[in-house]
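Colleague: below: sequence and its predicted model.
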Amino acid sequence: MQKLSLSRLTLSRLLIAAAIGGTLALTPLTAAAFESELFSLKNRWEYSVTELPANERESTLKSLAGEAEQLAKQHSDEADVLVWQGIILASYARERGGLGALGTAGDAREVLEQAIKIDPQGLNGSAYVTLGALYDRVPGRPLGFGNSDTAERMFQRALEIRPDGIDVNYYYAAFLQEEGNDQAAREHAERAVNGTARDNRQVSDEALRRDAEALLNQL
């Protein structure tokens, strides 16, 4: 998939359009329009989770989840779209919190699993990272589907694809700390701190690098 390069002014206009209620067109998109919509969706998600005040994130992510759903309906065979839908749904579930978020978390799991069936790499491992975080954070049965063993397996698969990723190493380090394995948690937190931010995810990766530094200071 060819990367699109948007100017800062263009990105600002996209964010403004989203803030006043811009939505995805429901008509079929050309390849170029599809990539542009996906690029816009990714950047608005990144802005939402790194820049928006906490009291604005839930409603914004709910809107983005709706847009992602529409885009996924038009391109249900595109793994990247499904991964981004899953990422946005997982972020929305995290902001909602409580029992009300379990359905959203389940929807995120479903679309991420669909993405992996289409592309086992799952947006270069991002599908597995998000699934790992979901299985780690969601309550276990009978309330939810949370499972430490499955979370571990998802993180390990992501590491096989992208061993130096900031995101997978940070989330895995946080998981390992919760499991009481401080030595391994320290190792992966260090790998997150020293990892290379992805070109298309620099803002969110740098935010996770700071989180990894904070975690490392606790260990």
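Modeller: Good, I have the coordinates. Numbers count the residues shown, from 1 in each chain.
Colleague: every contact and neighbour count from this point should use C-alpha atoms.
Modeller: Noted.
Colleague: wait, what's in contact with the one residue sitting closest to the centre of the chain?
Modeller: Among the residues of the chain, Ile87 comes closest to the average C-alpha position under Cα atoms, centre = their mean, at 3.3 Å. Counting by Cα atoms under 8 Å, 6 or more residues apart in numbering, Ile87 touches Ala108, Ala127, Thr130.
Colleague: take the one below as the second:
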Amino acid sequence: MSLKKLLISLSLAAGFLGNVTAHAETMAEGIAAEQHAWAKGRYSLPEDKREDYFAQLQTRAHDFTLRFPNQAAPLIWEGIITATHAEYQGIFSARGTAREARDLLLKAIAIDPNALDGAGLLTLGALYFKVPRFGSFGDDDKAREYLQRALKVDPNNVDANYFYGEFLLEQGDKSGALMYLTKAVHAAPRPGRRDADEGRHAAALALLIKAQQ
């Protein structure tokens, strides 16, 4: 990436961080801002800039959650952002951050497990099978339980099918993985989530091709 493109990318990222939830008057506006900021950091920002980006986004997400106490949706998105932040941290820092994400998501699903089409359930399920590398609280049985619950809430959800397909592939269930990853690749785009859906569809296609080999 050229220096000019890098500076433009960082400038855009800073703009998202500066605007996330700062001027949101409603919970829906704030959630939409967090969704787009997450997608920007996850799929467009250079990888070596993502840890700092998501650290700042995590702080802003927490501040937003405090504005809407006892609401599942802000907790879910704070949990998603916190879990994503953990992915880009060193192993020792990531342990604590992953636990924070788990606790936020558990609190959210206790309020409303169906909120945001089961996003809390599927993110929690993904955490439970991805976190063992941190030596923390990985549990394949819980991962399967939460991911299956998420699929019951929204069987056609691109994220739920992607993560369950990834989980099954890691479990050695190749035929099951192919079925769910194919559903993820062909999942209909969600209104207002084009940036996230494009990134997830690309990831699902790459994993599907890997599973077919």
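Modeller: Nice, I can see it. For clarity, every value in this text was computed on a predicted model and none was experimentally measured.
Colleague: which position in structure 2 aligns with the residue nearest to the centre of structure 1?
Modeller: Under the alignment (TM-score structural alignment), Ile87 of structure 1 maps onto Ile80 of structure 2.
Colleague: just to revisit the earlier point, what about the contacts of Ile87 of structure 1, which one has the most neighbours?
Modeller: Ala127 (32 neighbours; other Cα atoms under 10 Å).
Colleague: and the aligned residue in structure 2 for it, how far from Ala126 of structure 2?
Modeller: Counting by TM-score structural alignment, Ala127 of structure 1 corresponds to Gly120 in structure 2. For Gly120 of structure 2, the distance to Ala126 of structure 2 equals 10 Å [Cα to Cα, to the nearest Å].
Colleague: just the strands in structure 1 please.
Modeller: Along structure 1, no segments are classed as strands by DSSP state E.
Colleague: quick one: what's aligned to Pro139 of structure 1 in structure 2?
Modeller: In structure 2, Pro139 of structure 1 lands on Pro132 (TM-score structural alignment).
Colleague: and its match, what is it in contact with?
Modeller: Gly138, Asp139.
Colleague: and if you look at the one 10 residues further on?
Modeller: Taking Cα under 8 Å, 6+ apart as the contact definition, Lys142 of structure 2 lies against Gly125, Tyr128.
Colleague: same question, Ala19 of structure 1
Modeller: No contacts exist for Ala19 of structure 1 under Cα under 8 Å, 6+ apart.
Colleague: ok, now the one 5 residues further on?
Modeller: With contacts defined as Cα under 8 Å, 6+ apart, Leu24 of structure 1 is in contact with Glu37, Glu67, Gln70, Leu71.
Colleague: do Ile109 of structure 2 as well
Modeller: Taking Cα under 8 Å, 6+ apart, one finds Ala72, Ala115, Gly120, Leu121 in contact with Ile109 of structure 2.
Colleague: same question for Ser48 of structure 1.
Modeller: By Cα under 8 Å, 6+ apart, the contact list for Ser48 of structure 1 reads Arg57, Thr60, Leu61.
Colleague: swap in Ala55 of structure 2?
Modeller: Thr82, His85.
Colleague: can we see that at 6 Å?
Modeller: Residues near Ala55 of structure 2 by Cα atoms under 6 Å, 6 or more residues apart in numbering: none.
Colleague: fine by me, thanks again.
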